[in-house]
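**Student:** turn this into a model:
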Amino acid sequence: MSGAARLRLSGGPGRSGVTRWAGADRIAAATPAHRDRTIDALRAVAILGVVLGHWLVSALVSDPAQPADVHGASPLGETPALAPATWLFETLGPFFFAGGYAAARSIRGRAFRPWFGTRFVRLGRPVVVLAAVWLPAMLLLRVIGAPESTRHVVRSLVTHPLWFLLVFLLLTALTPLLRAAVLRHRTWTAAPLVALVALGDLLHLGSGTTPVGWAVPYVLGIALAEGVLPRRAGAVLAAAGATAMAALVLGLGYPASAVGVPGAGRSNLDPPSLFALALAAVQIGLFLLIRGRLAGWLRRPPVWAPVVLLNVFAMTVFCWHQSALLLTSFGGLLVGRLPGLLDEPSGWWPVHRLLWLPVFAAVLIALCSAFHRLESARRRP
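**Tutor:** Predicted structure coming up:
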């Protein structure tokens, strides 16, 4: 797959569209026949969901009297009617599902220590590069006297998305045990985990239940890899998940937003609640239902090539997407409180923010081009 990443989709200015199509053909030809393209597509969609979700709900607000004084806000606090939109962009469930599938497939016939070491380095190197850039930057902000609120929002946006890496590494380390449990108990392995999440919701146990919550889709991914999660389970998961979402919100008072809302007393994401698991069940169920047709689409080189690139750059995109938001916003300080950037997230702000997404994406592409080579410099082809 890393070899395919180096194939160019475009020959640059002056090249014809035929060259771009040929590049897609080369990527398709470089893909191993045994690779499950649908899982790669699910992972790509999950990464896009996380990135777009963060860009759409992370508002940086500049103080009109002191523009350098920036604090964080969210349009969800101003417009509760936007809550259903978070169901589309909260895609950590599918991400952990894809991770469980990939781990179960890759560990077969391999010793645990080198297998885990490879995955640890693959996840850890992008974080090291991110830290090498942002730790001096944070020190510089302190030296030049940046307001504490500004430094706080930078720390939060850069570091908060990385919490999932610790959970992902823990579940990766537990893969042999979870896989053995799935081989013995099939999908029932997830039942006690769901029960523990329900207990955590009832007793308000806090973030300590986070690994347990995301272990549920991870186990389902292992079950798919081991052939014990059939396609017909998709209808059950989707229906049961949708029913549970409605019951939890309408009957038990769970928040309707899939992500945290500033000022709210309860969050479905920190730690993942039963609502988060129900949403993940719907998403995974729908994926299982369309998986066969999706596999056919992904055999087309122009469809498959972007999926390959998103997977190759997945960790770089995840680590740097909030940096793209920060850099664009700080650049906006030179101009003022542009609509959708540095102003209060109310009124038409969500519409204005949509117009900034291409700018964030362009900055992110530049960051990925700059740092992906450093992250993979010592990685074997």
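
**Student:** please count neighbours and contacts with C-alpha atoms only from this point.
**Tutor:** Noted.

**Student:** what's stretch 325-344 in contact with?
**Tutor:** 55, 59-62, 67-68, 70, 73, 154, 349-356, 359-360, 363 (C-alpha atoms under 8 Å, 6 or more residues apart in numbering).

**Student:** make it 7 Å
**Tutor:** For stretch 325-344, contacts defined as C-alpha atoms under 7 Å, 6 or more residues apart in numbering pick out 55, 60, 61, 62, 67, 349, 350, 352, 353, 360.

**Student:** sec struct for the fifth one, please.
**Tutor:** Of the three states, residue 67 takes strand according to DSSP: H, G, I helix; E, B strand; the rest coil.

**Student:** and the residue nearest to it when sequence neighbours are not counted, how far from residue 326?
**Tutor:** In space, and not counting its chain neighbours, residue 67 is closest to residue 333: 6.8 Å by C-alpha to C-alpha, 6 or more residues apart in numbering. Here residue 333 is placed at a distance of 11 Å from residue 326 (C-alpha to C-alpha, to the nearest Å).

**Student:** let's see this one next to it:
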Amino acid sequence: MSAPETKPETKPESRQETGRKTGPASTPGVLAKVRAAAGRIDAKTPAHRDRAIDGLRALALLAVPTGHWLLGGFTLDSDGALHNASPLSAFGGLAPASWVLQMLGVFFLVGGYASALSFRRHTGSAGAWLKGRIVRLGRPVLGVTAVWALAAPVLYAAGVPEATLRTGAKLVIQPLWFVGVYVVVTALTPYCVRAAHRLGGWAAAPLLASVAVVDFLRYGPFADSVPGWVALVNILPGWLFAYQLGVAWGEGRIGRRGGWLLLAGGGVLFAALLMVFHYPASMVGVPGEARTNSHPPSLLVLALAAAQSGAAILLRDRLARLLARPLLWAPVVVINLCAMTILCWHQTAMLAAAVPGSFAGGLAGLTTAPDSVGWIVARLAWMPVFAALLVGIARYARRFERPAPGLSRATAVRRTVAGLLAAGFAVFALGLA
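**Tutor:** Below is the predicted model of the structure:
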């Protein structure tokens, strides 16, 4: 068998041809740099890192800005001020999109899993462990609210209407409720671990039952005589449910059999609540609707969280194999390193386009009413712009996720000032000032 014929090496005829084929801006050159960077990230990843868990966290994180950017819009009043609006008011058929984009159940599941492992490995006291996690969550929240507290007066002086600033403040504050709830459920980790050891995945069942009882009181035959504050009882068990499942998963008390049970049981319950008990189809609030599933969470949220958790458990091994590829793993690492930055600043990225746009009048998909198919198409075109703005903001806002220097007097003063600014901004955002 003869060797394959080889062609003699040829030289390019000119510098121009060489630059066209191998120049630094060529696509092969860019791809090579991307592959090299991904390879470096992959090489630095510890062997014990659970890539599937990080992948699920990244997926849940990206769903937050995607959902807010797609399902949130604005209208302009006669004074040129922005007000919140939603395409769900005009297009009820978009509600199933919220079933995919509402992934807080997965986020709490992964949070419980990671907390269980972290708590098990921690050698100090439970208080020290909790303090470290709270500080890591609190710095970015303090950062974004303090920056907005300083920026709001400047924007007002520049001619931005007060109504626009209040709209923006509400949007910035909106995702941050999650951090407060997450801190509370994280504080309960030691108790969740004990419950998981005793009951396994079934430790989450009483939480589901509690939400079901409250929903019966809210929407059942005696709803007219039940005070409105009763709904708030659902906040803790509603979000602790998926977290408890995650702790049990992290402690090895839920396997594939439990995953199938969660997927099937959650799916059946979800369908029954929609078709038999007529729960609202949207997983997010719709302006003008009397009932909402998410604030506080209804039983439908837990049904979806159960189904999503079951799917996550069943797909874990496959996801881990996919993320063994450096090109897929590298973006997951970047997203996880910027997790709180994405959560805290993604609404600011949208506002960075919408507020200047409001001075130009009605811009389709940005400042026009979200009540037409054209708006949906235009909004999809704006999504890369929002993403690019978020990347630009993250270059500077990422510093709030870095560990703080030692507690000096100057650091203590900065934290106090930032806390006061954040508190003032929260009062403004909540309409109390």
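
**Student:** where does the TM-score land?
**Tutor:** TM-score for the superposed chains, counting by TM-score structural alignment, normalised by the length of structure 1: 0.92, backed by 367 aligned residues with a C-alpha RMSD of 1.8 Å.

**Student:** give me the more crowded residue out of residue 333 and residue 326 of structure 1.
**Tutor:** A side-by-side neighbour count of residue 333 of structure 1 and residue 326, using other C-alpha atoms under 10 Å, places residue 326 first with 19 against 16.

**Student:** in helices only, show me the contacts of stretch 325-344 of structure 1.
**Tutor:** 55, 349, 350, 352, 353, 360 (DSSP state H).

**Student:** pull the most distant pair out of these.
**Tutor:** Greatest spacing in those, by C-alpha to C-alpha: 349 and 360 (15.9 Å).

**Student:** residue 383 of structure 2 pairs with which position in structure 1?
**Tutor:** Using TM-score structural alignment, the partner of residue 383 of structure 2 in structure 1 is residue 357.

**Student:** residues near the spatially closest residue to that match that is not a sequence neighbour, how many?
**Tutor:** Spatial nearest neighbour of residue 357 of structure 1, excluding adjacent residues (C-alpha to C-alpha, 6+ apart): residue 55 at 7.5 Å. Residue 55 of structure 1 has 20 neighbouring residues, counting by other C-alpha under 10 Å.

**Student:** go on, residue 174 of structure 2?
**Tutor:** Neighbourhood size, residue 174 of structure 2 [other C-alpha under 10 Å]: 14.

**Student:** just the one 4 residues further on next, same as before
**Tutor:** Per other C-alpha under 10 Å, the neighbour tally for residue 178 of structure 2 reads 13.

**Student:** does it belong to a helix or a strand, and which?
**Tutor:** Using DSSP states H and E, residue 178 of structure 2 maps to helix 177-187.

**Student:** can you map out the strands along the stretch 251-381 of structure 1?
**Tutor:** Taking DSSP state E, counting those that start in this stretch, the stretch 251-381 of structure 1 contains no strands at all.

**Student:** OK, contacts around residue 267 of structure 2?
**Tutor:** Taking C-alpha under 7 Å, 6+ apart as the criterion, residue 267 of structure 2 is in contact with 303, 307.

**Student:** one more pass at 8 Å, please.
**Tutor:** 303, 304, 306, 307 are the contacts of residue 267 of structure 2 under C-alpha under 8 Å, 6+ apart.

**Student:** perfect, I'm done here.
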